[in-house]
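Colleague: Sharing a model that was predicted from the sequence below.
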Amino acid sequence: MADSTLITLISLGVTLFFMLGTPVLLVIFYWVIGISFVIDLPLANTGNELINVFSKGFALLAMPLFILTGDLINQSGIARRLSDFAYSVLGWLRGGLAMASIAACGLFAAISGSNSATTATIGSMLHPEMVKGNYDERFSAATAAAGGTVGIIIPPSIIFIVYGFLLNLPISDLFVAGIIPGALMVLGMMTAAFIICTINGWGVLIGLSVSRMIKTGIGAWLGFFAIGLVLWGIYTGKFSPTEAAGVTVGFCVFVGLVSYPLNRLMGSASDVAVEQKSYASMFVVEGFTVPQIPSIVSRSAQISGILVPLIAVSVAMQQVMSSLGARDFIGEFVTGMGGYYAVLFTSMAIVFVTGMILESLPVTIILAPILAPIAASVGIDPIHFAVVFLVGASIGFVTPPYGLNLYVASGVTGVPYFRLLRYIVPYLIALIAVWFFVALVPETALAILPDR
């Protein structure tokens, strides 16, 4: 009884720390250390778990590399070219710039693999343009937050790498399985944006111009090439996800360093309108210089320095939870629901509720090793369940009270967090509808997998 009281007090204490703004890494670490003392679990076990994650996690090497890729394509100007192309294709529709923002999020995600990087990059670029284009600033900020959810679904995905590492699943198969669900999420959110903008009359329409689409398409060719390089290499097995990440970083560095002098030579400055650029100048992006590389790497390293230790302490948290019997309790609860659909929907409910208060990484690390074996035992394909699990986890990015993307969008746009909530609802409805469709139709995840 005394142990139960101490465990409860420690859990309440770290929850208070979390509510006061303590980083989730420290919250989990404090909880693991405190509970380990209570249940007499040697701290050496915790140390060994941390070391094992770093020493055996070769697949995790792809994560910092894809994070670096996101910063490189943003700094080089490739992200801006992708968003320009999306707007040239969709700008003639009501709500075209909002839909272009979501489409740009999908294109950016196909290179970066990060939700927060996607939200921050596209939000900072297109939020001012949407406000100038007669969109409500709250809606435009919510659009950037919602669009970022595909950052962990459309390959390459950082969270798919973590999931595959934990469950010993082929990361390349997980990447391919995320393509169609990610595209459906983009289409679902674009539909929601079109409906809301049509009802409110938001947006300034641009003419449908074939020459503009051709120019912006040429301007975005390096982004398309990077996307194709990653997907082709992984899909054909030419290189592993980690190797793909390294190749993409090398490609982005080369493009950035070569483009900078060529861009200056051609006089194709980034603030020149598309219509005023020559076709020749559209072939190169703004680029960057060698002295800028350390600051780019430093930004990426800061994010990696947060995520990788979080993975390590969350794995240690799994060990403590197993000692407490929490995994058995959750397992028995889900198993007791019944068969295939009962287990599937119960797992989805657990992921959704947990995602409201935790970031997707700890949700995945804590729950996936518990729920995935139960799902497999009732006949749910492991790859399909992984996609269902992670689509649900991605929705947590825009689900209050946590909603990481909402905080990121608020930070880059200056719109207060609570003012975004009303306008995130249509996107939440669209994402949940797509989530259930993916859950009920396994082919959405499995249809294009090799050897299926």
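Modeller: It's in. Numbering: from 1, shown residues only.
Colleague: CA atoms for contacts and neighbours, from now on please.
Modeller: Noted.
Colleague: Check which residues of stretch 289-306 are buried.
Modeller: Buried residues in stretch 289-306, counted by 16 or more other CA atoms under 10 Å: 296-297, 300-301, 304.
Colleague: which residue ranges form the helices in the stretch 251-400 of the chain?
Modeller: With DSSP state H, counting those that start in this stretch, the ranges of helices along the stretch 251-400 of the chain come out as 293-324, 326-335, 340-355, 360-377, 382-395.
Colleague: Can you say which of these is nearest to Val249?
Modeller: Distance to Val249, taken as CA to CA, is lowest for helix 293-324 among those, at 10.9 Å.
Colleague: quick one: the closest one to chain centroid distance?
Modeller: 16 Å (CA atoms, centre = their mean, to the nearest Å).
Colleague: Repeat that for stretch 60-73.
Modeller: Worked out by CA atoms, centre = their mean, stretch 60-73 lies 12 Å from the chain centre.
Colleague: Now do that stretch: everything it contacts.
Modeller: Identification of contacts with stretch 60-73 by CA atoms under 8 Å, 6 or more residues apart in numbering yields 79, 108, 111-114, 117, 156, 158, 161-162, 165, 241-246, 248-249, 252-253, 256, 296-297, 299-301, 303-304.
Colleague: Would you write out the ChimeraX command that picks the buried residues out of those?
Modeller: Of the contacts of stretch 60-73, the buried ones go into a single ChimeraX selection, burial set by 16+ other CA under 10 Å:
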select :79,108,111,112,113,114,117,156,158,161,162,165,241,242,243,244,245,246,248,249,252,253,256,296,297,300,301,304
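Colleague: And here is the other one:
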Amino acid sequence: MAFGFLLLALLAVLLAGVPIAYAIGGLAMVGNQWFGATSFARLAETQFSSINSFVVMAIPFFILAGNIMLKGQMARSLFDFMSALTRWMTGGVAIGATGACALFGSLTGSSAAAAAALSPVVIPELTRLGYPRPFACGLMAAGGTLGIMIPPSVVFVVYGALTSTSVADLFLAGVIPGLFLAGLLALCCYVQARRHGYGTPQPFVVQEVWRTFKAAIPSLLMPVIVLGGIYSGLFTPTEAAAISVVYAVLATRFLYRTLAFSDLPGIFVESARSAAVVLIILAASLGIGLLASFLGVAEDLATWLQGLNLSAWQFLLAVNLLLLVLGCFFDGFTLLVLLTPLLLPSIKALDINLVHFCIILTANIEIASITPPVGFNLFVISSTTRVRIAEVARGVVPFVLAMLIGLFILTYVPGLSLALL
């Protein structure tokens, strides 16, 4: 009961606009002192030791690599190649844009980075070809979310740290669900283009495909090197993150020639700020977990669930409904770090595979990032294109519906998440 009141206080503070790091960190400090759970010194030691790990080191490296690729404009070559492949189809350029989102997501591991990198390239091209601007904006907002499902993903690294799950297994599990969701978004593009007559199919030109493919080779090689190195045993996910930084610098500086060495200090500073925010929130959430453990929240929750006699499928349905509602008001990272420690005992009690649950949670986070009123990707697209947020929200509705269908299938067909393990 006491912990429930603290959570209600936290929700009120977050809705009032207090930054998540301050809100969760403040609750961890006040709650642990109020109930005598631990001392300030032990709380600090626990938080530091939890984030002072080799696995967590991957987070700042992936963030830095994503910012380098964003600054180096690697997204354009991917879009040119994918649109050359698909422009002969009904809705072909939009389908190609979806493929570009999936490919760029495999480079960055960030939803916002994929949306921000591709929208200035894709949206003008789609509108030039006759696609409505709300449709183009909605597609980029939804397509950007693929960056946190298709490995490497920062969400997977954080979840792995919170649950002691193998990050390599999570990366492998995200491949098929990521491609599956990309396919649903592409199908949504095809249906809308066919129904409303969006765009005009263009001739398939082999020479154009070959030209754009050669230009995209450096970008296409990056996920092969990073993921291939992980699963061949050449390096760990953290080492892969560091290698992705080196590769991104070399590709953007010497192959694409879109990055100058003078750009790097600014990128380093911005990446350090972003990584610091993520790590502070992660440490704060671990403080919440310590408080919850002291108050016996896990045992109380398990007892309550046993009294409801929920089966695994009913529990997952309830969790999805909860996450979809909370996703309208909170960003995905808040949902990840706040709810994962609380749900973990129930997941284990119901014998739900932790890797499968990560895919379900990530799909919910994807939907949260494009759900009004606080969907982060909606604001990213609005700010990068100067399109009103209401227009972006209107265009994203069909893609939200497609992703809801994908969430349902991923929840109850665990084979899609576990096939490669």
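Modeller: Right, received. Where do you want to start? All values derive from a computational prediction rather than experimental measurement.
Colleague: any idea which element whatever residue of the second structure lines up with Tyr135 of the first structure lies in?
Modeller: Counting by TM-score structural alignment, Tyr135 of the first structure lines up with Tyr131 in the second structure. Tyr131 of the second structure belongs to no helix or strand when elements are defined using DSSP states H and E.
Colleague: nearest residue to Tyr131 of the second structure other than its sequence neighbours?
Modeller: Tyr198 (5.1 Å; CA to CA, 6 or more residues apart in numbering).
Colleague: How about Val387 of the first structure?
Modeller: Gly178 (6.4 Å).
Colleague: ok, the match of Tyr135 of the first structure touching Gly199?
Modeller: Yes: under the criterion of CA atoms under 8 Å, Tyr131 of the second structure makes contact with Gly199 at 5.5 Å.
Colleague: in the second structure, which residue is closest to the centre?
Modeller: Residue closest to the average C-alpha location in the second structure (CA atoms, centre = their mean): Ile148, at 2.6 Å.
Colleague: measure the counterpart of that one in the first structure to Ile179 of the first structure for me?
Modeller: Using TM-score structural alignment, the equivalent of Ile148 of the second structure in the first structure is Ile152. Ile152 of the first structure sits at a distance of 11 Å from Ile179 of the first structure (criterion: CA to CA, to the nearest Å).
Colleague: How about Ala103 of the first structure?
Modeller: On the measure of CA to CA, Ala103 of the first structure and Ile179 of the first structure end up 14 Å apart.
Colleague: Settle it for me: which of those two has more neighbours?
Modeller: Ala103 (24 against 20; other CA atoms under 10 Å).
Colleague: Report the contact partners of that one.
Modeller: 83, 86, 147, 186, 190.
Colleague: Make CSV out of those residues and add neighbour count.
Modeller: Converted to CSV, these look like this (neighbours: other CA atoms under 10 Å):
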residue, neighbour count
Ser83, 25
Ala86, 25
Gly147, 30
Val186, 27
Met190, 24
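Colleague: Go through these and name the one nearest Ala386 of the first structure.
Modeller: Set against Ala386 of the first structure, the nearest of these by CA to CA is Val186 (19.0 Å).
Colleague: ok, back up a step: my read is that the residue nearest to the centre of the second structure contacts Thr362, right?
Modeller: Yes: when contacts are counted by CA under 8 Å, Ile148 of the second structure is listed as touching Thr362 (7.2 Å).
Colleague: Spit out the residues that contact the two alike.
Modeller: With CA under 8 Å, 6+ apart, Ile148 of the second structure and Thr362 have common neighbours Val155.
Colleague: follow-up on the earlier one: so what's the residue nearest to Val387 of the first structure up against?
Modeller: 153-155, 387, 445.
Colleague: Name the helix or strand for the aligned residue in the second structure for it, please.
Modeller: Alignment note (TM-score structural alignment): Gly178 of the first structure maps to Gly174 of the second structure. Secondary-structure assignment from DSSP H and E places Gly174 of the second structure in helix 167-196.
Colleague: my guess is Val355 of the second structure meets Asp169, correct?
Modeller: Yes: taking CA under 8 Å as the definition, Val355 of the second structure is a contact partner of Asp169 at 7.4 Å.
Colleague: the more surrounded of these two?
Modeller: Legend: neighbour count by other CA under 10 Å for Val355 of the second structure and Asp169, higher for Val355 (26 against 16).
Colleague: Translate the more buried one into the numbering of the first structure.
Modeller: Under the alignment by TM-score structural alignment, Val355 of the second structure pairs with Ile383 in the first structure.
Colleague: check contacts around its match.
Modeller: With CA under 8 Å, 6+ apart, Ile383 of the first structure has these contacts: 169, 173-174, 177, 445-446.
Colleague: now swap in Ser314 of the first structure and tell me
Modeller: 28, 362, 365-366.
Colleague: Which residue in the second structure occupies the aligned position of Leu440 of the first structure?
Modeller: Leu440 of the first structure maps onto Tyr412 in the second structure, by TM-score structural alignment.
Colleague: Name the nearest residue to that match, sequence neighbours excluded.
Modeller: Trp313 (7.5 Å).
Colleague: ok, so what distance separates that neighbour from Leu185 of the second structure?
Modeller: Trp313 of the second structure is 26 Å from Leu185 of the second structure, by CA to CA.
Colleague: for Leu317 of the second structure, same thing?
Modeller: Relative to Leu185 of the second structure, Leu317 of the second structure is positioned 23 Å away (CA to CA).
Colleague: More neighbours: these two, which one.
Modeller: Taking neighbours as other CA under 10 Å, Leu317 of the second structure and Leu185 compare with Leu185 leading, 27 against 15.
Colleague: Give the equivalent position in the first structure for the more buried one.
Modeller: Per TM-score structural alignment, Leu185 of the second structure is aligned with Met189.
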